[in-house]
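S.K.: Generate coordinates for the sequence data below:
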Amino acid sequence: MRSTSHSVVLALGLILLTLISQCYGSPLYVGYYQGKCWNHNIEKIIFGVVKEKFEKDPTIVAGLIRLQFHDCIVRGCDASVLLDGPKTEKTAKPNLSLKGYEVVDAAKEVVEKICPGVVSCADILAIVARTSVFLAGGKWYYVETGRRDGVVSKESEALANLPSENMPVRDAIHLFASRGLTKEDFVILLGGHTVGVTHCDKFSHRLYNFHNTGKSDGRMHKGMLYEMKKICPRKDNGHNNKVYFTYNPRSHYRIDNTFYKQLLVNQGVLEIDANIGRSPLTNSIVKKLAYSPDYFYNKFGPAMVNMGRVGVLTGNQGEIRKSCRAANYYHKY
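M.R.: From the prediction side, this is the model:
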């Protein structure tokens, strides 16, 4: 049982943040903005912005987690996914369904008013993702900050680097390893699918023509297959219909281990989800996460921290944007 309430944990976390600067042997460290914005607690201010948005729309949790992932996995955690413009990352097909930009914009606007030109969009993206995880029932974790913003954003790089919903497990593990992330990081980060929705076009091949067999994916739970076919008819007009990643309505917007429990009974929606539940490379990790709620509760934050270290810009690299949607000077996307 977790006896400490979320509010108490948050209060302790924000107090400790003003007292410590925990370095991890990298240019990023916890408490980077302490003393850089007078006596303002930047993370507490951003927390308030996200909380207000979350109370109106809990779907932002999945959106903000996914937004940070789609940023970090391409050029590194440099907020390049936020840049507007022709042929930028956000114009790539896998990014067209991204949500949460308005939350980042709102946080940046508030921070710029009290501390202009200091807080990077890349750090804001990491902080809003952490805050949403906490508000959705996840464990508070300390965000390392000190990133600077990139000025290049290319659609082609997003298309080349973002993993597909059907990527084989071995290939996904290699992709994450190339970013300095472990196999366990990969499986735990995929647990972000415990919140939010996907669309029928992301998995309809499993319902009607799995790997060009003309049949359904035989691994899919029969009851789930029946329900998914009702939501996602074979006709094209059903491809944009939404499906929750988890069957349990109480878990739709909660950070918990329901996702992994479903994988063990063949109720993973996306092909990559189903694959990690069955692959000998990842099945033992999935079981550990499914059987122990506290294991996922304690591990998701550290996996997000690890992801947040990928390809960061620090020192004289990059810039601090005035707007998260535009670089401070002209460049070709």
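
S.K.: For the rest of this, base every contact and every neighbour count on C-alpha atoms.
M.R.: OK.

S.K.: show me where the stretch 151-300 of the chain has helices.
M.R.: Using DSSP state H, counting those that start in this stretch, the helices found in the stretch 151-300 of the chain span residues 155-161, 169-178, 183-189, 204-208, 222-231, 258-263, 271-278, 283-291, 293-307.

S.K.: Residue 230: neighbour count?
M.R.: Counted by other C-alpha atoms under 10 Å, the residues lying close to residue 230 total 11.

S.K.: and it, what is it in contact with?
M.R.: With contact set as C-alpha atoms under 8 Å, 6 or more residues apart in numbering, residue 230 has no partners.

S.K.: how far away is it from residue 243?
M.R.: Computed as C-alpha to C-alpha, to the nearest Å, the residue 230 to residue 243 distance reads 11 Å.

S.K.: Repeat that for residue 173.
M.R.: From residue 173 to residue 243 the distance is 26 Å (C-alpha to C-alpha).

S.K.: who's more crowded, the two?
M.R.: Shown here are residue 173 and residue 243; by other C-alpha under 10 Å, residue 173 has more neighbours (20 against 16).

S.K.: hang on, the more buried one packs against residue 184?
M.R.: No. Residue 173 lies out of contact with residue 184 (C-alpha atoms under 8 Å); the separation is 9.1 Å.

S.K.: Setting the sequence-adjacent residues aside, check what's closest to residue 54.
M.R.: With sequence-adjacent residues excluded and distances taken as C-alpha to C-alpha, 6 or more residues apart in numbering, residue 54 is closest to residue 60, at 6.4 Å.

S.K.: Let's see this one next, to set against the first:
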Amino acid sequence: MAKLAVLAVLASLLSSVSCEFSIYAGYGYPPPNPSQPYPLPPACPPLSPAPGLKVGYYADKCPCAEDVVRDAVRNATAGEKAGLVRLFFHDCFVQGCDASVLLSGPQTERTAFPNLSLRGFEVIDAAKAALEKACPGVVSCADIVAFAGRDASYSLSDGKINYGVPAGRYDGNVSRDIDTFFNLPPPFGDLNLTTAMFAAKGLNENDMVVLSGAHSIGRSSCNSFTDRLPPAANSSTAMEPILAADLTNTCSAGSVNVPQDFKTADTLDIQYYKNVLSRDVLFNSDASLTTSLLTNGWVDFYAGNRPSFLGKYLAPFVWHNDFGEAMVKMGNIGVKTGPPQGEIRSKCWSVNNP
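M.R.: Below you'll find the predicted structure:
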């Protein structure tokens, strides 16, 4: 494990100068070997609401809390908003939803290869600074990340995704880069690996398919999908040839960032599912959703391909609702609701008493 961590850190340093390094090493995984499949993590029981969390938690503690976060997100760019949705995911999957991803310093989650491209930290810091003036020591960074993920989703979906965020989380005081490698589903994962990594957090296959729809927004570095470009495998999940050729040409310039959804890049919508079916997706983890009848069925439904009225016209509404529910469910992972497990940080990038 220690050797893998060292290799992963080295790979993360090299990633800024070359797009030829192995994304497997960057995530702490060895290269694929069909005779030695990756060990899958054990599944956890389904998530239930975390004790102590409730919608409207700050109503009598800091009534302006959600408004302050909403204003900070409103002023963010589309790229920052996409980053805030991703930031919530990356926080919850490592150490739980406790803002551990925000802590800065050597060998923290923030320095690990999968998190080097995270965005939105300035938005969180701005909201936190405003809240510390209005309600000192009351609103946790973990709750700010959760609110910001919801508000960014609302904005990027043109108001179609909106849900109440149960709050009352405390901020964690542990952040280790090594933890990211074995908790964050990698982009090169097949369906078994991705499903197992979601299950390890108490999330089922429908949650996985629904939350994968967040790849409808944001951008990704060429480094993260080198395994999908020619001469990649010619399987049924291989990238659509025209897109693969275009990306090969684009990525030849180096470490370039490209849209994850080339058709509606800044809109959180069901176009992602149409892209999965036409193989116009960057990551193997997305393409592999078509490799089982169950997950392919959900992809097909959310894409609006079912012949019934419900399938064709209501699929977007169903997905918007399901996405909000899955975000709430994910927000229950590893919640800390008081000391000694957590605290209310005065600055999101540092524990109160280092």
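
S.K.: sorry, back to before: could you tell me how many residues sit around the residue nearest to residue 54 of structure 1?
M.R.: So residue 60 of structure 1, with other C-alpha under 10 Å, has 28 neighbours.

S.K.: Pull the contacting residues for it.
M.R.: 53-54, 99-100, 132.

S.K.: Across to structure 2, which of these hold up?
M.R.: Shared with structure 2 under both residues aligned by TM-score structural alignment, their matches' C-alpha atoms under 8 Å, the contacts from these are 53, 99-100.

S.K.: whereabouts in structure 2 does whichever strand or helix holds residue 113 of structure 1 align?
M.R.: Using DSSP states H and E, residue 113 of structure 1 maps to helix 101-114. Aligning helix 101-114 of structure 1 against structure 2 (TM-score structural alignment) gives residues 121-134.

S.K.: Same question for stretch 41-52 of structure 1.
M.R.: Mapped onto structure 2 using TM-score structural alignment, stretch 41-52 of structure 1 spans residues 64-75.

S.K.: do stretch 147-159 of structure 1 as well
M.R.: Going by TM-score structural alignment, stretch 147-159 of structure 1 sits over residues 169-181 in structure 2.

S.K.: which outside residues touch the matching stretch?
M.R.: Contacts of stretch 169-181 of structure 2 (C-alpha under 8 Å, 6+ apart): 5, 27-29, 52-53, 94-95, 97-101, 103, 107-112, 114, 140-143, 335-338, 341-345, 351.

S.K.: ok, now stretch 197-212 of structure 1?
M.R.: Outside stretch 197-212 of structure 1, the residues that touch it by C-alpha under 8 Å, 6+ apart are 165, 214-217, 225, 228-229, 231-232, 234, 238-245, 269-271.

S.K.: Could you find the closest non-adjacent residue to the residue minimising distance to the centre of structure 1?
M.R.: Against the mean C-alpha coordinate of structure 1, by C-alpha atoms, centre = their mean, the closest residue is residue 65 at 2.3 Å. Closest residue in space to residue 65 of structure 1, ignoring its immediate chain neighbours: residue 129 at 5.3 Å, by C-alpha to C-alpha, 6+ apart.

S.K.: For the equivalent of that neighbour over in structure 2, list the residues it contacts.
M.R.: When structure 2 is aligned by TM-score structural alignment, residue 129 of structure 1 is paired with residue 149. The neighbours of residue 149 of structure 2, taking C-alpha under 8 Å, 6+ apart as the test, are 81, 84-88.

S.K.: again, only using 6 Å
M.R.: 84-85, 88 (C-alpha atoms under 6 Å, 6 or more residues apart in numbering).

S.K.: looking at structure 1, which of those still make contact?
M.R.: Using both residues aligned by TM-score structural alignment, their matches' C-alpha atoms under 6 Å, structure 1 keeps these contacts from the contacts of residue 149 of structure 2: 84-85.

S.K.: Let's see which of the contacts of residue 149 of structure 2 end up in helices.
M.R.: With DSSP state H as the criterion, helices contain 84-85, 88 from among those.

S.K.: give me the number of residues near residue 328 of structure 2?
M.R.: Considering only other C-alpha under 10 Å, residue 328 of structure 2 is surrounded by 18 other residues.
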